[in-house]
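**Q** next input, structure requested:
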Amino acid sequence: MSPTEEDELTGIHCRLDELLAERGMTLTRLSEIVGVSVVNLSILKNDRARAIRYSTLSAICRALDCEVGELLVRAD
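**A** So this is what the prediction gives:
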């Protein structure tokens, strides 16, 4: 299933890739900061995650200095 098909199922798109690019940060560096594996962050980044812990969401937003609504958006 492609990320586009996943978006249609969940209705949510993760903007992690764009936020990392805007901040000049790598997925590996974010992984080190938040304590989540690169594999799990990659799953989130590619819109394949089925769930995310609030603590993980909070840590990612803190590391990227963003709000939840900047990271996760509705895929219309």
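**Q** could you use CA atoms for every contact and neighbour count after this?
**A** Will do.
**Q** quick one, strands of the chain?
**A** For the chain, applying DSSP state E gives strands covering 12-14, 72-74.
**Q** now distance to Arg48 and mean neighbour count too, for those strands, in TSV please.
**A** As requested, the strands of the chain are exported to TSV (distance: least, Cα to Cα, whole Å; neighbours: other Cα atoms under 10 Å):
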stretch	distance to Arg48	mean neighbour count
strand 12-14	9	20
strand 72-74	13	13
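**Q** let's see this one next to it:
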Amino acid sequence: MPIIVNLDVAMAKKKMSLTELSEKVGVSMTNLSLLKKGKVKGVRFNTLEAICQALDCKPGDILDYEEP
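**A** Here you go, the predicted structure:
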């Protein structure tokens, strides 16, 4: 999969746990965990926006592209 999810890196930089991020974003811990592991087919823009607000980052800090 050429899209790399760096949510764990962004969370570590802000020293934020999955539980805390889940509470701030309003997304279940299960769904955030799946996103963190790269096990999702997509992410809604409003979810991405909420994650970026909570972590004070940009989408490019969370998502990256790797040549296949």
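**Q** picking that back up, export the strands of structure 1 to CSV and append columns for distance to Ser42 of structure 1.
**A** Shown next, in CSV, are the strands of structure 1 (distance: least, Cα to Cα, whole Å):
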stretch, distance to Ser42 of structure 1
strand 12-14, 11
strand 72-74, 15
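**Q** biggest helix in structure 2 by residues?
**A** helix 45-55 (DSSP state H).
**Q** mean per-residue distance, it to structure 1?
**A** Here the mean offset of helix 45-55 of structure 2 against structure 1 after fitting is 0.4 Å, by mean Cα distance after the TM-score superposition for structure 1.
**Q** that helix maps to which residues in structure 1?
**A** With TM-score structural alignment applied, helix 45-55 of structure 2 matches the range 54-64 in structure 1.
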